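A.B. asks: Predicted model and sequence follow; I will ask about them next.
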Amino acid sequence: MFDLSPADLAGPVLDCCAGGASFAAETPNVLAVDPSYAVGFDEMARRVRASLPGTDAIIDDHRDAFEWSWYGDPQRRLEIRSRAREMFLEDLRDNPSHYVAGALPNLPLAAKSVDLALCSHLLFTWSDQLDEQWHRAALAELVRVTRREVRIFPLVVQGTGEPVEFLDRLRAELPPSELRDVPYRFQRGARQMLVIDARR
């Protein structure tokens, strides 16, 4: 969903907040950060395995807000996500150093400690629950820990696909940024990521 190239992944990458995603398990140089990692492996496994029905309920409640060109159909999406979940749990068990407990807007990372920071399905998409001031602090923190670039996706409200009222206002306060098209398609209207130049 972030349209990543091999060059993008050449240096250290932050996945925040990563949850039960398999990105760190599949990709070298990735550090996954999420507050839920503090609960330990057994509880994390229970939570991740119980979470799929809850996220599918959001889709069921807003069926018109999603398209299926990427996944094919709901069953195929469930299969992909189930495999990713088990891959994540295997890596969490075998390589716990890939996973750090922490949360925005206060990450347990040194300044400029990663080349690229990725944040999916947290900032902006939960703007109906996390307010503008929280987003301002979270964006500043992602820029603080990143040497090169911050990428955030999606930029519409979860479920409804509505635009985020304060996106442009926060962009005006950030280092130079752009809205860049991504190939990933699922939630209608979610066709762009925010790319922030963190080098300044």
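C.D. replies: Looks like it arrived, so ask away.
A.B. asks: can we go C-alpha only for contacts and neighbour counts from here?
C.D. replies: OK.
A.B. asks: now the spatially most central residue of the chain, nearest residue through space, not along the chain?
C.D. replies: In the chain, the residue lying closest to the centroid (Cα atoms, centre = their mean) is Ser120, at 2.0 Å. Distances taken as Cα to Cα, 6 or more residues apart in numbering put Phe153 closest to Ser120, at 4.9 Å, once the chain neighbours are dropped.
A.B. asks: where's Gly83, which helix or strand?
C.D. replies: For the record, residue 83 is Arg, not Gly. helix 74-94 (DSSP states H and E).
A.B. asks: helices and strands around the helix or strand following that helix, which ones?
C.D. replies: The helix or strand immediately downstream of helix 74-94 is strand 99-100, counting by DSSP H and E. Packing contacts for strand 99-100, counted by 3 or more Cα pairs under 8 Å, 6 or more residues apart in numbering; DSSP states H and E, involve strand 30-33.
A.B. asks: this is the other structure I want to compare:
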Amino acid sequence: MSDQHHLELKHVVFVGRSWEDYCQMFNLNEADLQGRNVLDCPGGAASFARTAASKGVEVTATDIAYYFSPDELLAKGLEDLQTVQHITSQREDCIEMRETNPRFASFLEEMTATLHETVADIREQGYGTRYVPGRLPNLPFADGQFDIALSGNLLFIYSQQLGRDFHVEAVRELMRVTREEIRLYPLVSTDGQESPFLQDVLQLAAQEGWAAEKLPATYELMPGYELLRLIRN
């Protein structure tokens, strides 16, 4: 494991969402995924690939985190969850949501359970098939290897850490390995405002001839946010 990988992992939170979270974030249902080869990038600590396998859906998760051992990932995830708990306990909007949204009140417990489930699955599966080490904007996959790619909570949300060139090249790379479409969520940076790089991505889509549409997400923990769907014509 290189020092570069350690540095990059340090600056990205290793927490995970569930199958249900993914369906809400990306405006999907199980029927949308059946018979399609799906890429989850970055997969992080999400249990999406694990649950997908139980439903007969083929999902490959890739992440820079998968260059590390399960023990390292578990330690990193538990540390990051403590950070998330501290931040959300201080923010007024999070305090209000905790009081009004039953799901928000229990999301840390859900994420902790998801982390343990995913790390256990990584221990069982190993790296190479369901979980593949990789990093944007240079993925270890062939052109058009997947039907659909889902990319959540990296692009746009980390606009302060990842610049314009990274966003453009990452989207270009996701489309390279995808035959049909990619979906990106959310479209805001950490301040809740639209990412300054969204227009650059839309311009890339126009140049490449990809159809682009914004869709409402139904994710209970981040109400009112949208996703971007880019489709090959």
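C.D. replies: Looks like it came in fine. Please read all numbers here as calculations on a predicted model, not as lab measurements.
A.B. asks: Where does stretch 137-157 of structure 2 end up in structure 1?
C.D. replies: The alignment of stretch 137-157 of structure 2 onto structure 1 (TM-score structural alignment) covers residues 105-125.
A.B. asks: Can you measure across that stretch, start residue to end residue?
C.D. replies: The straight-line separation of the ends of stretch 105-125 of structure 1 (Cα to Cα, to the nearest Å) is 16 Å.
A.B. asks: Run through who's touching that stretch.
C.D. replies: Stretch 105-125 of structure 1 is contacted from outside by 2, 8-9, 11-18, 102, 134-135, 137-139, 141-142, 144-158, 164, 167, using Cα atoms under 8 Å, 6 or more residues apart in numbering.
A.B. asks: Recalculate using a threshold of 6 Å.
C.D. replies: Residues from elsewhere that reach stretch 105-125 of structure 1, judged by Cα atoms under 6 Å, 6 or more residues apart in numbering: 11-16, 137-138, 141, 144-153, 155-158.
A.B. asks: mean shift between the longest helix along structure 2 and structure 1?
C.D. replies: The residue-count maximum for a helix in structure 2 (DSSP state H) belongs to helix 70-90. Mean deviation of helix 70-90 of structure 2 relative to structure 1 after superposition (mean Cα distance after the TM-score superposition for structure 1): 2.3 Å.
A.B. asks: So which bits of that helix are buried?
C.D. replies: Pro70, Leu73, Leu74, Lys76, Gly77, Leu78, Asp80, Leu81 (16 or more other Cα atoms under 10 Å).
A.B. asks: Which one of the residues you listed is nearest to Tyr158 of structure 2?
C.D. replies: Asp80 (15.6 Å; Cα to Cα).
A.B. asks: what's the spacing between the residue sitting furthest away from the middle of structure 2 and Ala212 of structure 2?
C.D. replies: Relative to the mean C-alpha coordinate of structure 2, counting by Cα atoms, centre = their mean, the farthest residue is Glu99 (26.7 Å). Using Cα to Cα, Glu99 of structure 2 is found at 36 Å from Ala212 of structure 2.
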